[in-house]
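J.: no sequence on this one, just coordinates:
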């Protein structure tokens, strides 16, 4: 069986096993489909994830150490949440990235069924946790500016939000343990892969789960971030332009609000743009694949891999 002319355009990935049934029992092992052999797509993944692993490890370890030192000197809710965000990033760095590197090198899954399920859980856990902690940060800033009179039991609320982020990430990732499992090729019995075959009764159930992942990991956090920081920015503009408010504050307070407005505007633009730019392209690719998988699979494999790596990079930094 020779590779088709479009083989370079179809995603060349060890987990893309949509055409297992195209391989007959009599085929020679040396004539495996391109996606079942070590190819340029795997080399790209190994190189990219290796660079990201080193950079992300150094950056996040440095940030975590600085936050721990700062927390000892001047404890604050923001520092605590940023510490948990750094921990979530490090989980992506030291769990997802090494997994992707080794998996790309071996092509097939060699670690057994239990490890397939466990690592499938952690492949999404770090991503969920990072998104949920980002929501906690946004909500905390929202209450600090919009509802300052409700700033009671701050430490308790902070602990509850962080605990909720961890528990929520675990609950959202739990289906991965059931969905992913080890399965061998129907014809090439020595080829084992960690897949989600034969789990969903039909494609509608699979689509429903994928939509849930999209909403929980991407859409909901994006809405929370947009709403929180947009509300904060509008409130700061309102305060600085309200004559009644200005009469009761000093010039220094107004100057502080002016600086706060600029800082908040910058923070809003950076957070929203980074989240949107890094996450949206890959999510759009996923939606395209669900809607029209045949056409989506014709997108250059390198583009698909780069989109995923950009998303992982954003989460891990």
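T.: Done, it's in. Given the structure is predicted, the values throughout are model-derived calculations rather than measurements. Numbering: from 1, shown residues only.

J.: only C-alpha atoms for contact and neighbour calcs from this point on.
T.: Fine.

J.: and the helix or strand hosting residue 289, how far from the chain's centre?
T.: Assessed by DSSP states H and E, residue 289 sits inside helix 251-291. The chain centroid and the centroid of helix 251-291 are separated by 16 Å under C-alpha atoms, centre = their mean, to the nearest Å.

J.: Helix or strand next in line after that helix, which one?
T.: helix 293-296.

J.: packing partners for the helix holding residue 289?
T.: On a contact count with 3 or more C-alpha pairs under 8 Å, 6 or more residues apart in numbering; DSSP states H and E, helix 251-291 meets helix 220-241, helix 293-296, helix 301-315.

J.: burial count for residue 69?
T.: Residue 69 has 11 neighbouring residues, counting by other C-alpha atoms under 10 Å.

J.: Work out for me the element it sits within.
T.: Using DSSP H and E, residue 69 sits in helix 40-73.

J.: From the contact count, pick out the helices and strands touching that helix.
T.: helix 77-91, helix 97-106, helix 301-315.

J.: angle of the last one against helix 97-106?
T.: For helix 301-315 against helix 97-106, the angle by axes from the mean of the first three to the mean of the last three C-alpha atoms, to 10 degrees is 160 degrees.

J.: Quick check: buried residues in helix 301-315?
T.: In terms of neighbour count (16 or more other C-alpha atoms under 10 Å), helix 301-315 has its buried residues at 301-302, 304-305, 307-315.

J.: which one among these gets closest to residue 121?
T.: Comparing these against residue 121 with C-alpha to C-alpha places residue 312 closest, at 15.6 Å.

J.: That closest one: what's it in contact with?
T.: Listed by C-alpha atoms under 8 Å, 6 or more residues apart in numbering, the contact set of residue 312 reads 92, 127.

J.: hang on, the earlier thing: would you format the helices and strands packed on helix 40-73 as a markdown table with distance to residue 128 included?
T.: Output for these, formatted as a markdown table (distance: least, C-alpha to C-alpha, whole Å):
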| stretch | distance to residue 128 |
| --- | --- |
| helix 77-91 | 9 |
| helix 97-106 | 16 |
| helix 301-315 | 10 |
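
J.: Second structure for comparison follows:
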């Protein structure tokens, strides 16, 4: 399946790089950059480096067969691959914490603009810190089949079990528990505010709320859309990474039979984390109304004038100029 794997990796690489490049270009062009824009940018940067370092190096090694570079290159490449492994998760945790403050503590959220940068700084710092053992564990070595590869320098393969167990908990299980708890609180808060809003609507003339706010209780449409985007991004992460870590844990404990089906499943599952980096920009494009500003401007002209030209007063322009999604 060497040819099929190479074709799959090339497709993932092209989609990952081109998709995230469009997202980065879109966020760079925005004049009004919100905190959600900042997190989308960080996620796109992480996915772009995943394509360049993780997917591309895998493609090169499949062409060369043996690892041709020096030992130091092996250790550095493996180190940054693991850094991106941690960062892809911890950026999502940071995004979840930020959304938690946006919904549960909106007043403090508005006053703490530095929080987003601090969260991302902590996420990347932990990623670089937890990846340091990789510089010691991995190195250039000759395998039993005669191949020279960038591989773990264990005395024997039994060391894979504690190593992969610790990595699985630090990269996947613990962050997933944190994210699940956070969004449970967020969804509960939105539900409680929707009840409060129902009471207010019943006491308002005509039963109408203020412009620019949803029926979920003093939560703007942009915030609700950002929450939906975050949940979809996290669901994509769970669907792509769950089979990978579950398969690795079962494989390390020798709980999987040595069959041809296991080999084919392994080939597919090993590509799922890379698929996540390719899916994320597609999700961003699905939720963003401004991913391609030139096309949006052309569509606006085709509909007949700008929003400002069509508005009868200041209120409509004020509502329509609110940032959608981020």
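T.: Received the coordinates, thanks. Values in this document were obtained by computation on a predicted structure and should not be read as measured data.

J.: Give me the TM-score for these two chains.
T.: Remark: TM-score between the superposed chains equals 0.76 [TM-score structural alignment, normalised by the length of the first structure]; 271 aligned residues with a C-alpha RMSD of 2.8 Å.

J.: still on that earlier bit, what about the helices and strands packed on helix 40-73 of the first structure, which gets the closest to residue 171 of the first structure?
T.: Closest approach to residue 171 of the first structure among these (C-alpha to C-alpha): helix 77-91, 15.6 Å.

J.: Which positions in the second structure sit opposite the closest one in the alignment?
T.: Residues 35-49 of the second structure are matched to helix 77-91 of the first structure when aligned by TM-score structural alignment.

J.: average offset between the matching stretch and the first structure?
T.: Compared with the first structure after the fit, stretch 35-49 of the second structure shows a mean deviation of 0.8 Å (mean C-alpha distance after the TM-score superposition for the first structure).

J.: Not counting residues beside it along the chain, what's closest to residue 164 of the second structure?
T.: residue 249 (7.1 Å; C-alpha to C-alpha, 6 or more residues apart in numbering).

J.: And for the residue mapped onto the one you found from the first structure, the neighbour number?
T.: Aligned against the first structure by TM-score structural alignment, residue 249 of the second structure finds its counterpart in residue 287. Counted with other C-alpha under 10 Å, the neighbours of residue 287 of the first structure add up to 17.

J.: Same question for residue 110 of the second structure.
T.: Using other C-alpha under 10 Å, residue 110 of the second structure has 11 other residues around it.

J.: Could you check which helix or strand contains it?
T.: With secondary structure defined by DSSP H and E, residue 110 of the second structure is part of helix 106-111.

J.: what comes up buried for that helix?
T.: Under the neighbour-count criterion of 16+ other C-alpha under 10 Å, helix 106-111 of the second structure has residue 109 buried.

J.: After superposing, tell me the mean distance of the helix or strand following it to the first structure.
T.: Per DSSP H and E, the first helix or strand lying C-terminal to helix 106-111 of the second structure is helix 115-130. If you overlay the two and look at helix 115-130 of the second structure, the average distance to its match in the first structure is 1.1 Å (mean C-alpha distance after the TM-score superposition for the first structure).

J.: what residues are up against the aligned partner of residue 151 of the first structure in the second structure?
T.: Superposed on the second structure with TM-score structural alignment, residue 151 of the first structure falls opposite residue 109. Taking C-alpha under 8 Å, 6+ apart, we find residue 109 of the second structure in contact with 101, 102.

J.: before we move on, the earlier item: output the helices and strands packed on helix 251-291 of the first structure in JSON lines; the columns should cover distance to residue 96 of the first structure.
T.: Compiled in JSON lines, those are given as follows (distance: least, C-alpha to C-alpha, whole Å):
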{"stretch": "helix 220-241", "distance to residue 96 of the first structure": "21"}
{"stretch": "helix 293-296", "distance to residue 96 of the first structure": "24"}
{"stretch": "helix 301-315", "distance to residue 96 of the first structure": "9"}
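
J.: and of those helices, who's closest to residue 90 of the first structure?
T.: If you check each of these against residue 90 of the first structure by C-alpha to C-alpha, helix 301-315 wins as the nearest, at 9.3 Å.

J.: Enumerate every residue touching residue 164 of the second structure.
T.: Counting by C-alpha under 8 Å, 6+ apart, residue 164 of the second structure touches 248, 249, 252.

J.: got the contact list for residue 315 of the second structure?
T.: Not one residue lies near residue 315 of the second structure by C-alpha under 8 Å, 6+ apart.

J.: Helix or strand for it, just tell me which one.
T.: Using DSSP H and E, the element containing residue 315 of the second structure is helix 314-320.

J.: tell me the contacts of the residue nearest to the spatial centre of the second structure?
T.: Centroid check for the second structure by C-alpha atoms, centre = their mean gives residue 43 as the closest residue, at 5.1 Å. By C-alpha under 8 Å, 6+ apart, the contact list for residue 43 of the second structure reads 88, 91, 92.

J.: does the first one really touch residue 48, like I thought?
T.: Right, the one you point to is residue 88 of the second structure. No - between residue 88 of the second structure and residue 48 there is no contact under C-alpha atoms under 8 Å: 10.7 Å.

J.: more neighbours, these two?
T.: Between residue 88 of the second structure and residue 48, counted using other C-alpha under 10 Å, residue 88 has the larger neighbour count: 26 against 23.

J.: What sits closest to the more buried one if chain neighbours are left out?
T.: Excluding the flanking residues, the one nearest residue 88 of the second structure by C-alpha to C-alpha, 6+ apart is residue 46, at 6.2 Å.

J.: Repeat that for residue 117 of the first structure.
T.: In space, and not counting its chain neighbours, residue 117 of the first structure is closest to residue 177: 4.6 Å by C-alpha to C-alpha, 6+ apart.

J.: and that neighbour, what pairs with it in the second structure?
T.: Aligned by TM-score structural alignment, residue 177 of the first structure pairs with residue 135 of the second structure.

J.: Same check on residue 242 of the first structure?
T.: Aligned by TM-score structural alignment, residue 242 of the first structure pairs with residue 196 of the second structure.

J.: Now do its match: how many residues are near it, please.
T.: Residue 196 of the second structure has 14 nearby residues by other C-alpha under 10 Å.

J.: Quickly note the distance from it to residue 187 of the second structure.
T.: 14 Å (C-alpha to C-alpha, to the nearest Å).
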